[in-house]
Each structure stands twice: as structure tokens, then as C-alpha cells.
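Trainee: One predicted model, sequence on top.
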Amino acid sequence: MTHAQHHDHRRHGHHHDPDSALAEILELDAEVLAEHTAGIIRWLPLHGDPRQIVDLASGTGAGTFALLDQFPEAHVTAVDTSPGHLRRLSEKACARGVEGHVHTVLADLDDATWPDLGTPDLVWASGAVHHMADPGRALRSVHDLLAPGGLFVVVEMAGIPRFLPRTAPDDRPGLEDRVHAVSDRRHAQHLPHRGADWGPMLAAAGFVVEGELVVEVDVQGAGNAAVGRYALGALQRARGAVAAELDPEDLAALDRLLDTNSPHSLLRREDLAVRTERSVWAARRA
């Protein structure tokens, strides 16, 4: 499972019912990675501040609100397949006093025709494009949507983050590596574009790729309760994907980590961190 998956999110959600557990992970993800997201936005090769922004597969609004923090005059159209996620996003917009700057659209980006999303000068897609059934068609749709000279930003994460030291837990060292191996094998079948280099596909869709960035993420969990909750939620979701194929002793060790009443609970560990990479492509419509 990836950031993008637990962004399975959201992002390009395959959930038609509100998935509150997933929404919690998305919000923890937004909180833990907030500084990295702000840094990505500051890096973008923009020609002036964008006024009309589309956040594709917005989830509960991590990108929407990070963009509004940087560009408070902008208007953001947040698009997602999950009514529950969009409802949360709207509630957060009201709580922040920016509801006049946020418009939500319920839509499936795998549909052949998209609803009218205006003529944005910036389109943001975080953890989204690798979920699309036909990414090439989706990229062409974004190209045609953008204003001339507008920027399309693709942000992808290298799988679910790593949370534990490689020597952990004491009774099954390397457990997380084995969970990832099973998860990666399963997702290779269902998400063939995960981990892709989007540069050539963006060029094929008519974009000029103006920048690529790799951001190393290493957020220490000591003193940061959100990291423990994020690890718990992400590994609970991973367990659902890997349980049938994981070694029984590994599964038992994972369950001890996930048991919040256990002395071995993730929430009691002082050595957690969020470690991953985020890759970014900034592509302009000529």
C-alpha cells in the first residue's frame, strides 16, 4: 500500500461510502507532512500567484488547504469520489473561514468525461494519478482543462512510509520489510503505474516538464503523537491487504504492535518515525 494507497484512498477513491478510518489517516498524513507539502508548493515554478486551482482526488483537503495557506486569494475546486471526504473538507473550510474560496465536486476521474472544472491556472494531484485506470487519458484531460501557461503538479509518495527501525520488533526483526514485500507484490497486480516516472507520460500528453523534485521525508516520532497514530492507522490498513500472505508469526507480531492495550503497542514506542520519499513533477501547458 502506498501513501498513495492509503490514499486509496482518498485520493482517487475507490470508496463510495464514507471511509472514516481512511479519512483519519489522510488527516494525520496532512498534519505530519505539512512542512514538506508547504516546501513543495514554495518550490513550484509559478508565473505569479494562481487564482483558480483544481485539487484532483482531493480527499479531505490536505492539498486544498496547503495551497490556500500559500495563495489565500485563490479559489480551489476540490474533486473526489467520496462524499464523506468532501463533506469533511467542506466542514474544515467553514472552520477555517475559507468556505468562500472552496468548491467541492463529486466525480470519478476514471469517467470518460469530467464535469466542468473551470479553466484553472494550477492543477494539483497528490497521490492520485497512479490510481487512474487510464492515466494517459487523465493527463490529456488535465492538459485540455488548464489555462494556457498553467501548471500541473503531480506528487507521488514511494509506498506507505516506514515507521519502525529495521531491527524492530525485538521478537521479529525486519517485520516491516516483510509487510512491505507482500504489499508491494499485491499492489503490482492492481496498480501497475505505482512508482512510475511521470515525466515521459506528461510529455506525451502535451506538457512541458519544467521541474522535478525528490523530497526525503524523515519525521521523528518522539514528542509527536500524530506519528504514532499515523503509523497505527497505516499499518492497520496494510494488515488488511497482507494478512492472507504474511507468515503467521509475523502476523501475530504485527497484531501485537496494533493492539493499543498491549505493552508492545506502536503507541508506546519511542523509536517511531515517518520515512519515505515524495516525488514531484511540475509540467506546464504550453
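Mentor: Done, it's in.

Trainee: going forward, measure contacts and count neighbours with C-alpha atoms only.
Mentor: Will do.

Trainee: which residues touch residue 123?
Mentor: Counting by C-alpha atoms under 8 Å, 6 or more residues apart in numbering, residue 123 touches 53-56, 142, 146, 151-153.

Trainee: Give me the subset of the residues you listed that lies in helices.
Mentor: For the contacts of residue 123, membership in helices holds for residue 142, with DSSP state H as the criterion.

Trainee: who wins for neighbours among the contacts of residue 123?
Mentor: residue 151 (31 neighbours; other C-alpha atoms under 10 Å).

Trainee: isn't that one right next to residue 284, touching?
Mentor: Yes - taking contact to mean C-alpha atoms under 8 Å, the distance of 4.5 Å between residue 151 and residue 284 places them in contact.

Trainee: Would you check how far apart residue 41 and residue 248 are?
Mentor: Plainly put, residue 41 is 43 Å away from residue 248 if you go by C-alpha to C-alpha, to the nearest Å.

Trainee: More neighbours: those two, which one.
Mentor: When neighbours are counted by other C-alpha under 10 Å, residue 41 and residue 248 differ, and residue 41 comes out ahead with 17 against 11.

Trainee: Okay, one more to line up with it:
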Amino acid sequence: MAHSHLGEMLDLDADVLHEFHHEVIAWAGSLVPDRPRIIDVGAGTGTGTLALARHLPDAEVIAVDLSDEMLEHLRHKTQASGVADRIRTVRADLDQPWPDLGPADLVWASASLHHMADPVRTLAQALAALRPGGILVATELDSLPRFLPDDAGAALEERGNAAIAEIRAEAGMHIGQDWTAHCTKAGFTVEAQRHFDIALRAPLPPATGRYAQLCLQRLRHGLDGRLGADDLAALDTLAAGVLDRDDLTVRATRTVWLARRP
């Protein structure tokens, strides 16, 4: 999937799953001091960056990502949102030694840690960037959301996501890791772990159809040779026609860890 479509999918995730995102942002915001400094690790299109800046009007947010395209997209959004004066973007490879980003009160890592080559090393660098008593809020997901309510469609989504999980494991991505153990090994004290089972039904946000289409296209991408020809053709057909459906649901799981620097 092209970066532009991935960026759109990330933005739509924040739109469609806005209640989940708002709850986690509010939780994180309740734990930081006045005028907090925040580092958004693997910021992507900046959905977390912008939400934190809006929720905490006295916060300074440093958005860190490797992609120039994502950071440029983020900068345009900060200008349009009127918060550009409180947001700084930094291009950095988070698998390498970090630039000087601290001291911070909050490190925000939303669906980014599983991309790191050595998550414990990344977490140790996050710990070093925090002030004593500072917190890490890390969100991870098991798979792409599911949208198809019929038995055949749901089974196809399950087969596709199982194949994607195999591909990710072979590529060394850290999906489904024990993040409590990783955080503890890096020096954090884990204070909370919350699991969210998200199940949305009609009436759904207007953007749901496009969000479903992009997720199905991302699910389909790279599955040649992993699923049978009939399954691949069915995914192509479903992605092409999903905008016309009025029976979609949104089913997703997210887990959030709160860890503190002693």
C-alpha cells in the first residue's frame, strides 16, 4: 500500500475509532503535569500528536518518525489545526541512537513499538528520554479491524489476518509480544494494562466504508501465494464493493500499557 493510502488509513482509524482514541488520550492526559513535554514515537500522520495537543492546550509535542512523507503530512495538519506553534517534528530512525528529545513527561507510542528491530532497546531509550516519574503509554494491536458481518466474509478476514500474522512473524515484526516483560526489562514499572474490545454497529461514522476499503486492500496486499486464488479474488471483489454496503460492523482489539520511569 502506498504511503499516501497508509496515511489516509491511519487518519480514518482515528476518525472511526474516535471514542477509543479519546478515552486513551484522556487517560494519558490525566497523568501528566501542567505544561507537559510529550514525545510521540513513530508518529506517522500525527493523529496522536494532534489529539494530545488539542486535549492538553499547554503541552509541547515532539513528533518523531522516519518517513519524510508522513512528517510533511503531519506538518500540514498542524497548520490547519492551529497548533503548529506547539508541535515540532523530528525525522529519526528509532532503531538507532535517538537524538536529544527529552526531558519528557510522556512518551506516546501508538502501534509503533512492534516495528522496532529491538523493542527493549527502543524502550530503554524512551526511559532515558523521560523525567523521573514520567510515563510511557504504549498501544498495540493484534491485527487489522474486521468489517464483514456474514459468516463467509468474517471467515475470509480471519484467514487473511492469519496469513498476515505469519508474514509479519517471518519479517521479525513484534506483534503479540509480552510488552509488560519488555517494559520491565527496559527499566519501567508497569502500572496498568487495559484491553479494549471494540465493536461498532450502525449507525457508523460516515468514513467507515472508506476505512473498510483501505483495510481490506491492505489485508490483500502481499498475500499472493499465501491464500488460494478464490480467496484473493474474493478480497479484491469485497474491497471494490465495500463502499456500497450498509451492513458493515467494526470489530477491533487494542491493548494499552501504562509504564512509569521510577
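Mentor: Structure's in. What do you need? Keep in mind the model is a prediction, meaning the values are calculated, not measured.

Trainee: What does the superposition give as a TM-score?
Mentor: Overall, the chain-to-chain superposition scores 0.94 on the TM-score scale (TM-score structural alignment, normalised by the length of structure 2); 261 aligned residues with a C-alpha RMSD of 1.7 Å.

Trainee: burial measure for residue 195 of structure 2, as a count.
Mentor: Taking other C-alpha under 10 Å as the neighbour definition, residue 195 of structure 2 ends up with a count of 13.

Trainee: Just list the residues touching the aligned residue in structure 1 for it, thanks.
Mentor: Per TM-score structural alignment, the equivalent position to residue 195 of structure 2 in structure 1 is residue 214. Neighbour list for residue 214 of structure 1: 277-280 [criterion: C-alpha under 8 Å, 6+ apart].

Trainee: Could you export those residues as TSV, including distance to residue 64 of structure 1 and secondary structure?
Mentor: What follows is the contacts of residue 214 of structure 1, written out as TSV (distance: C-alpha to C-alpha, whole Å; DSSP: H, G, I helix; E, B strand; the rest coil):
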residue	distance to residue 64 of structure 1	secondary structure
277	21	strand
278	18	strand
279	18	strand
280	17	strand
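
Trainee: Whatever residue of structure 2 lines up with residue 135 of structure 1: neighbour count?
Mentor: Structural alignment (TM-score structural alignment) places residue 135 of structure 1 against residue 119 in structure 2. Burial of residue 119 of structure 2, expressed as a neighbour count using other C-alpha under 10 Å, amounts to 22.

Trainee: give me every residue that touches residue 119 of structure 2.
Mentor: With contact set as C-alpha under 8 Å, 6+ apart, residue 119 of structure 2 has these partners: 113, 182.

Trainee: That one and residue 225 of structure 2, how far apart?
Mentor: Taken as C-alpha to C-alpha, the spacing of residue 119 of structure 2 relative to residue 225 of structure 2 amounts to 30 Å.

Trainee: How much space separates residue 257 of structure 1 from residue 240 of structure 1?
Mentor: Per C-alpha to C-alpha, residue 257 of structure 1 is found 14 Å from residue 240 of structure 1.

Trainee: An error on my part: the question was meant for residue 149 of structure 1.
Mentor: The spacing between residue 149 of structure 1 and residue 240 of structure 1, counted by C-alpha to C-alpha, is 43 Å.

Trainee: Equivalent analysis for residue 167 of structure 1, please.
Mentor: 23 Å.

Trainee: Over to residue 87 of structure 1?
Mentor: Applying C-alpha to C-alpha, the value for residue 87 of structure 1 to residue 240 of structure 1 is 26 Å.

Trainee: out of those two, which sits in the busier spot?
Mentor: A side-by-side neighbour count of residue 87 of structure 1 and residue 240, using other C-alpha under 10 Å, places residue 87 first with 15 against 10.

Trainee: Please give the element, helix or strand, for that one.
Mentor: helix 83-96 (DSSP states H and E).

Trainee: Residue 49 of structure 1 reaches residue 68, doesn't it?
Mentor: No - when contacts are counted by C-alpha under 8 Å, residue 49 of structure 1 is not listed as touching residue 68 (10.8 Å).

Trainee: quick one, which of the two is more surrounded?
Mentor: residue 68 (17 against 13).

Trainee: Map the more buried one onto structure 2.
Mentor: When the two structures are superposed using TM-score structural alignment, residue 68 of structure 1 falls opposite residue 53 in structure 2.

Trainee: How about that match: what's its closest non-neighbour residue?
Mentor: In space, not counting the residues next to it along the chain, residue 53 of structure 2 is nearest to residue 59; the distance is 6.0 Å by C-alpha to C-alpha, 6 or more residues apart in numbering.

Trainee: give me every residue that touches that neighbour.
Mentor: Each residue near residue 59 of structure 2 by C-alpha under 8 Å, 6+ apart is listed here: 34-38, 52-53, 86.

Trainee: Looking at those, spot the one nearest residue 177 of structure 2.
Mentor: Set against residue 177 of structure 2, the nearest of the contacts of residue 59 of structure 2 by C-alpha to C-alpha is residue 38 (24.6 Å).

Trainee: Just give me the neighbour total for the residue lying closest to residue 61 of structure 1 once chain neighbours are set aside.
Mentor: If you skip the residues right next to it in sequence, residue 61 of structure 1 has residue 89 as its closest partner in space, 5.4 Å away by C-alpha to C-alpha, 6+ apart. Around residue 89 of structure 1 sit 24 other residues, with neighbours defined as other C-alpha under 10 Å.

Trainee: Repeat that for residue 222 of structure 2.
Mentor: The local packing of residue 222 of structure 2 (other C-alpha under 10 Å) involves 14 other residues.

Trainee: In a strand, it, correct?
Mentor: No - residue state for residue 222 of structure 2 (DSSP: H, G, I helix; E, B strand; the rest coil) corresponds to coil; a strand is not indicated.
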